[in-house]
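Engineer: I'll drop the sequence and a predicted model, then ask my questions.
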Amino acid sequence: MRLLSRILTGLVLLLGTGWAALALALTGAGPEGAHLVRALPALVLVAVAVALWRRSSWRVAVAVVVAGCAAIYGWVRTVQPSDQRDWAPDLARAARAEVDGTRVTIHDVRDFRYRSTTDWDASWYTATYDTRELTGAWFIVEPFSGFYGAAHTMVSFGFADGRYVVFSVEVRREKGETFSALGGLFRQFELIYVVGDERDLIQLRSNHRKDDVYLYPVDASKERIATFFLDMVARMNALHERPEFYDTLTSNCTTNLVRHVEKVSAVKVPYDHRTLLPAYSDALAYELGLIEKDAPLEVVRARHRINVQAMAANGQPDFSRRIREAGATAASTP
């Protein structure tokens, strides 16, 4: 029993002070990176706790660490999100919309033209969409090369006039800032709904980042898709009015999409590794019947990998039509 209490006390001290150090160093950190000096109180906390453990009891040491973590958590909660920062150029504008019945006018739809991932011509436009003209929705999955289970997910909506608009839930980076999954746990980044043309948001990923991109038609009624679209617009507008922090575990690209799905349908989405590791989110969508299930999942994946079509359609005005063309399945199968 004595050995067990020592082990548990050691774990509390290690995990508690580790969390405290990360919270102090990363919370609110911007392009300058982690504030290492600010993390020094965590070292003082562990030193005091260890000294008390040796001279008094493990209960006192644990109480000190818990109290210290509670105080730091209270400070963390005082750090507030902002929409007034020196944003990275591709995230400089946050989309917003005006809704008039079935007509939705979206401002700052992104439409960049890329020569590489770091060289582009910036462009935004305003467009009006009518939910009565919706023809479908597509679930997009972009697994990240070299990162097990990591991926980005998006949703695209198509309209009868041939236009497509993509909603992408992302980290809103500042100039010089890079994404960190660890930083995303400690209020380091704001959340943004990027709304853009498929020639921007899909082509960037398939043709320039060279990541696999899967484009799955969503199996849902037109009415449900319209409700889904309007719910994403409402969330986008809410973020424009009241900024929020991105959270790697609870408010990322996939968990936000899950909340939209649950709001507009009777589907209860389980929170498991397929949500935490979005590279497997298509497996979850497949299980729930949100994408087609007429073949084994690996066959469905191969059918909807659009990299071959995207490369062939590079820079073309009918990019969206071309990436939906059948016939490249065999060539695109890994």
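Structural biologist: Cool, got the structure. Numbering: from 1, shown residues only.
Engineer: Could you use CA atoms for every contact and neighbour count after this?
Structural biologist: Fine.
Engineer: After the helix ranked longest in the chain, which helix or strand is next?
Structural biologist: Counting by DSSP state H, the longest helix found in the chain is helix 2-26. The first helix or strand that comes after helix 2-26 along the chain, using DSSP states H and E, is helix 40-55.
Engineer: List the buried residues in the next helix or strand after that following helix.
Structural biologist: Using DSSP H and E, the helix or strand that directly follows helix 40-55 along the chain is helix 58-76. By neighbour count on 16 or more other Cα atoms under 10 Å, the buried set for helix 58-76 is Trp58, Ala61, Val62, Val64, Val65, Val66, Gly68, Cys69, Ile72, Val76.
Engineer: just checking, what packs against the helix or strand following helix 58-76?
Structural biologist: Scanning forward in sequence from helix 58-76 by DSSP H and E, the next helix or strand is strand 96-100. The contact analysis (3 or more Cα pairs under 8 Å, 6 or more residues apart in numbering; DSSP states H and E) places strand 96-100 against strand 103-110, helix 222-241.
Engineer: got another, please set it beside the one above:
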Amino acid sequence: MTLFSLRIARALTFTLLFALTLAVGIWGTLAFAISGPENVFLRNSLSGLFGASSLICLIALTQPRWRWRALIAFAVVFMLTLVWWSSVKPSNDRNWQEGVAVLPWAKIEGDLVTVHNIRNIDYLSETDYTVNYYDKSFDLRKLEGVDVVTVHWMGPAIAHVFLSFAFAGDQHLAISIETRNQKGEGYSTLKGFFRQYELHYVVADERDVIRLRTNFRKNPPEDVYVYRARGMNGDGQRLFLEYLTQINKLKTTPAFYNTLTTNCTTNIWLNSRVNPDNLPLSWKILASGYLAEYLYENDRLETKGMSFAELQKQAWINPRAHAVDKADNFSQLIRMPAISR
């Protein structure tokens, strides 16, 4: 190796160590600040100490005499932090908000599936509502399709995505993967990285999860699109059963939501791996607002020969949802021909 090559290798190694130390420092500082002990003083102190130790390590990296000693010391601090981090456990026993207080579960007997605790909230406003639940049986052989529902509220790149399973007789069961919030707790994208929310599958009537977003959320308003997935057949049945498997698992073994890795869209993709022809992971899955376009590009949506722009216009259901409100045949009516925007 030439002297020049050796210098390049050392520079790259230094850059990598510096970037890694900086990333770990930011993560650990935020982890203690957000998920640390309940005592505010202790939480802030641990966050400050970790931040200070990472800063000292970064400075020491520029000094060859202290570089490796500082890295070893910081590695010890990081390992102790990981021991603490592993002690942060999810729970099903918290003071939950009413809408997520009751967990759904399913009994599977061959082709007959009975889903318990299907949510059907009666809304007066986004925050004023009565929570109702019911049980219902579904015949897997009568699964006719799977709809992909995307909800946009802050531009094209960001969307909440969930699935609705369509059975014969205009029966629809929506399953939305969300955070399970405690009373008085709102959602924070940043906190979602740090084990602050349990993962929750909302199993609900469409008049609940769709109508909430089209008719009641105003600040900001939300645009809802319903797309029919193409050619599901046996894939749809396997996907539905995989969803129910995960729902039953969460009832006994809670898990954390993660903003990047365990969210509404990545979990749809993870569940879809039960099928042999599932799509590869793409940035359009991580940037969830583009998921429908990704499915369109891979011939996974029923398009009727339309461009994606035309299909999206037809899939927009807000005017129909406003018009039909809480009609008994809500699911059928919102799928009628589109109203011009």
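Structural biologist: Thanks, I have it. The structure displayed is predicted, hence computed values, not measured ones.
Engineer: before we move on, back to that, now the helices and strands packed on strand 96-100 of structure 1 as a markdown table including mean neighbour count and distance to Ala20 of structure 1?
Structural biologist: Listed next are these as a markdown table, based on neighbours: other Cα atoms under 10 Å; distance: least, Cα to Cα, whole Å:
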| stretch | mean neighbour count | distance to Ala20 of structure 1 |
| --- | --- | --- |
| strand 103-110 | 19 | 39 |
| helix 222-241 | 18 | 29 |
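Engineer: JSON lines please, covering these and showing distance to His152 of structure 1.
Structural biologist: Formatted as JSON lines, those follow (distance: least, Cα to Cα, whole Å):
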{"stretch": "strand 103-110", "distance to His152 of structure 1": "18"}
{"stretch": "helix 222-241", "distance to His152 of structure 1": "17"}
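Engineer: nearest to Ala330 of structure 1, of the ones you listed?
Structural biologist: helix 222-241 (30.0 Å; Cα to Cα).
Engineer: picking up where we left off before, from the buried residues of helix 58-76 of structure 1, which is closest to Leu52 of structure 1?
Structural biologist: Nearest member of the buried residues of helix 58-76 of structure 1 to Leu52 of structure 1, counting by Cα to Cα, is Ala61, at 5.5 Å.
Engineer: Correct me if wrong: the closest one contacts Trp53.
Structural biologist: Yes - Ala61 of structure 1 is in contact with Trp53 according to Cα atoms under 8 Å; the separation is 5.1 Å.
Engineer: that older thread, among the helices and strands packed on strand 96-100 of structure 1, which is nearest Ala39 of structure 1?
Structural biologist: helix 222-241 (30.7 Å).
Engineer: so the closest one matches what in structure 2?
Structural biologist: Mapping helix 222-241 of structure 1 onto structure 2 (TM-score structural alignment) gives residues 233-252.
Engineer: ok, residues contacting that stretch?
Structural biologist: 92, 103-106, 140, 143-146, 165, 200-201, 271-272, 274-275 (Cα atoms under 8 Å, 6 or more residues apart in numbering).
Engineer: can you pull the contacts of the most centrally placed residue in structure 1?
Structural biologist: In structure 1, the centroid-proximal residue (Cα atoms, centre = their mean) is Cys253; its distance is 2.4 Å. For Cys253 of structure 1, the contact set (Cα under 8 Å, 6+ apart) comprises His152, Thr153, Met154, Ser168, Val169, Glu170.
Engineer: Just tell me what it corresponds to in structure 2.
Structural biologist: Aligned partner of Cys253 of structure 1 by TM-score structural alignment: Cys264.
Engineer: what's the counterpart of Leu3 of structure 2 in structure 1?
Structural biologist: Counting by TM-score structural alignment, Leu3 of structure 2 has no partner.
Engineer: Could you report the distance from Leu3 of structure 2 to Gln63 of structure 2?
Structural biologist: 21 Å (Cα to Cα, to the nearest Å).
Engineer: Those two: which has the busier surroundings?
Structural biologist: Neighbour count, other Cα atoms under 10 Å: between Leu3 of structure 2 and Gln63, Gln63 has more, with 12 against 8.
Engineer: The counterpart of Trp27 of structure 2 in structure 1: neighbour count?
Structural biologist: In structure 1, the residue matched to Trp27 of structure 2 (TM-score structural alignment) is Trp19. Counted with other Cα under 10 Å, the neighbours of Trp19 of structure 1 add up to 17.
Engineer: same check, this time on Lys268 of structure 1
Structural biologist: Lys268 of structure 1, neighbours per other Cα under 10 Å, totals 12.
Engineer: Check Arg94 of structure 2 too.
Structural biologist: Using other Cα under 10 Å: Arg94 of structure 2 sits among 12 other residues.
Engineer: on that earlier part again, any of the contacts of stretch 233-252 of structure 2 buried? List them.
Structural biologist: 92, 103-106, 140, 143-146, 165, 200-201, 271-272, 275.
Engineer: May I ask which two of those are separated the most?
Structural biologist: Farthest-apart pair in these is Asn92 and Glu144; separation 33.5 Å (Cα to Cα).
Engineer: So which residues of the stretch 101-250 of structure 2 form strands?
Structural biologist: Per DSSP state E, counting those that start in this stretch, the stretch 101-250 of structure 2 carries strands over the ranges 105-109, 112-119, 122-123, 129-130, 133-139, 143-152, 159-167, 171-180, 198-204, 223-228.
Engineer: list the contacts for the nearest residue to the match of Trp27 of structure 2 once chain neighbours are set aside?
Structural biologist: Of all residues not flanking Trp19 of structure 1 in the chain, Cys69 sits nearest, at 7.9 Å (Cα to Cα, 6 or more residues apart in numbering). Neighbouring residues of Cys69 of structure 1 by Cα under 8 Å, 6+ apart: Gly16, Thr17, Trp19, Ala20.
Engineer: can you list these in CSV and add distance to Ala127 of structure 1?
Structural biologist: Output for these, formatted as CSV (distance: Cα to Cα, whole Å):
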residue, distance to Ala127 of structure 1
Gly16, 50
Thr17, 50
Trp19, 45
Ala20, 46
